[in-house]
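Trainee: dropping a prediction and its sequence here:
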Amino acid sequence: MANKVAASSLALISNLKTVAARAYHAASADGEKLIQGFEGLRLKAYQDIAGVWTIGWGNTHYANGKPVKKGDTLPNRECADDLLEFKLKGFAAQINNLVKVTINQNQFDALLSFQYNTGALAVSTLLKKLNAGDFAGAAAEFGRWNKVTKEGKKVVSQVLTDRRAKEAKLFLKPL
């Protein structure tokens, strides 16, 4: 019994050391600018390339969880910036929980842009490869997420193709 407790304690300590070794990341100023550059700022609701109502810096939902709808407006850029910061903190927490390997700030910012746009990191092969330590394989996965659904069909979007290429390039860029 004592051996089982000791082994269990050692496993717990090992897991805690692994978690402690991984830095908690937040969006860098460059990462935030990257997302802003991709999304653009609009204070009046518009339909994005997939036909989803969007506002501010590419947000489809407000901080309270309500979806953006036709006719919505934000009073000023400060409100859009606040919503962006709120969303980035939530996505950063998701990434920090999902990623089990040590990554640098560029890799984090690339993942943050990807998650901000797709919300699909948790179900992606990109994450599986990353957590397996296959960084090159993970980078190659960005390009697979370049389609939008139009009239019930997946079609390649040049805008998303370009975005994914920039994210993959940033992901592979050393600090």
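Mentor: That came through, no problem.

Trainee: all contacts plus neighbour counts: C-alpha atoms, from now on.
Mentor: Will do.

Trainee: which elements pack onto the helix of greatest length in the chain?
Mentor: Scanning the chain for the longest helix, with DSSP state H as the assignment, gives helix 77-98. Here helix 77-98 touches strand 53-56, helix 105-118, going by 3 or more C-alpha pairs under 8 Å, 6 or more residues apart in numbering; DSSP states H and E.

Trainee: for comparison:
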Amino acid sequence: MPDASNPPKADNSKLRMSSAGKARLRKTEDPKYYYYDDGGRPGRGNCTWGAGTLAHKGPCSDAELKTKVGPAEVEAAFASRIADAERVVHRKVSHQALSQEQFDALVSFVYNAGVSGADNALWLVDHGDFKGAASAISRTIYMTVRTKKGRKKVVAHGLIGRRAEESAPFRAPSQ
């Protein structure tokens, strides 16, 4: 009888984000060759550059907003962040075998939400709760922005469709 406290290992280590997954990620991240405030209007959100690369939390400075970034730098950061997200998925999902589509979706989710933002969904996937993981992914649509009174969480409308796409492989019946 299998031990529920120590589920068998699954080997996802050979999975890498597919070309199609990278193309979808590039489309959703829409590379920019300059620094910008991710979150709408300038002075809100977080200082970001390239293909969704976080420079730091909080808005960009005036000097940062004038900074240009070259295509080679954007591509290098994009590839590095994909590799980082792949390593996170490999490390956090070790008890459930993933399809290529599921792996691509999780790498995209980790790329955008970060390890801490994706941790709950990764745990749910690793423990076989795909329905719960799909729900957790779909709910990760908020961002914190600065206001005159401090900070508040707001819906990032651009994430709604992305999260639907990332959660879809976990809503489909197992094959």
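Mentor: That came through, no problem. Keep in mind the model is a prediction, meaning the values are calculated, not measured.

Trainee: TM-score for these two?
Mentor: Here the TM-score for the pair of chains, by TM-score structural alignment, normalised by the length of the first structure, is 0.76; 154 aligned residues with a C-alpha RMSD of 2.7 Å.

Trainee: mind listing what's buried along the longest helix of the first structure?
Mentor: 80, 83-84, 87-88, 91-92, 94-96 (16 or more other C-alpha atoms under 10 Å).

Trainee: save these as a markdown table, and put in distance to Leu130 of the first structure too.
Mentor: A markdown table is the format used below for these (distance: C-alpha to C-alpha, whole Å):
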| residue | distance to Leu130 of the first structure |
| --- | --- |
| Ala80 | 32 |
| Leu83 | 29 |
| Leu84 | 26 |
| Lys87 | 23 |
| Leu88 | 21 |
| Phe91 | 17 |
| Ala92 | 16 |
| Gln94 | 15 |
| Ile95 | 12 |
| Asn96 | 13 |
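
Trainee: what about Ala7 of the first structure, neighbour count?
Mentor: 12 (other C-alpha atoms under 10 Å).

Trainee: do you know how far the aligned residue in the first structure for Arg91 of the second structure is from Ala110 of the first structure?
Mentor: For Arg91 of the second structure, the aligned residue in the first structure is Asn97 (criterion: TM-score structural alignment). Counting by C-alpha to C-alpha, to the nearest Å, the separation of Asn97 of the first structure from Ala110 of the first structure is 16 Å.

Trainee: what's stretch 69-84 of the first structure in contact with?
Mentor: By C-alpha atoms under 8 Å, 6 or more residues apart in numbering, the residues outside stretch 69-84 of the first structure that reach it are 41, 43-46, 53-57, 59, 62-63.

Trainee: repeat for stretch 168-175 of the second structure
Mentor: Against stretch 168-175 of the second structure from outside (C-alpha under 8 Å, 6+ apart): 101-102, 105, 130-131, 133-134.

Trainee: which among the contacts of stretch 69-84 of the first structure count as buried?
Mentor: 41, 43-46, 53-57, 59, 62.

Trainee: now do the helices in the first structure.
Mentor: With DSSP H as the criterion, the first structure has helices spanning 2-21, 29-39, 77-98, 105-118, 125-131, 135-141, 158-172.

Trainee: hmm, back to that, in a markdown table: the helices and strands packed on helix 77-98 of the first structure, plus distance to Lys153 of the first structure.
Mentor: Converted to a markdown table, these look like this (distance: least, C-alpha to C-alpha, whole Å):
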| stretch | distance to Lys153 of the first structure |
| --- | --- |
| strand 53-56 | 19 |
| helix 105-118 | 17 |
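
Trainee: looking at the ones you listed, which is buried most?
Mentor: strand 53-56 (a mean of 25; mean count of other C-alpha atoms under 10 Å).

Trainee: contacting residues for the residue nearest the centre of the first structure?
Mentor: In the first structure, the residue lying closest to the centroid (C-alpha atoms, centre = their mean) is Gln115, at 2.2 Å. Contacts of Gln115 of the first structure were listed using C-alpha under 8 Å, 6+ apart, and they are 91, 121.

Trainee: can you find the partner of it in the second structure?
Mentor: Gln115 of the first structure maps onto Val110 in the second structure, by TM-score structural alignment.

Trainee: quick one: that match from His90 of the second structure, how far?
Mentor: Taking C-alpha to C-alpha, one finds Val110 of the second structure at 12 Å from His90 of the second structure.

Trainee: mean deviation of the biggest strand by length in the first structure from the second structure?
Mentor: Counting residues, the longest strand found in the first structure (DSSP state E) is strand 42-47. Aligned to the second structure and superposed, strand 42-47 of the first structure gives a mean residue distance of 0.8 Å (mean C-alpha distance after the TM-score superposition for the first structure).

Trainee: the second structure: matching residues for that strand?
Mentor: Going by TM-score structural alignment, strand 42-47 of the first structure sits over residues 32-37 in the second structure.

Trainee: which other residues reach that stretch?
Mentor: In contact with stretch 32-37 of the second structure (C-alpha under 8 Å, 6+ apart) are residues 42-51, 59-60, 64-71, 74.
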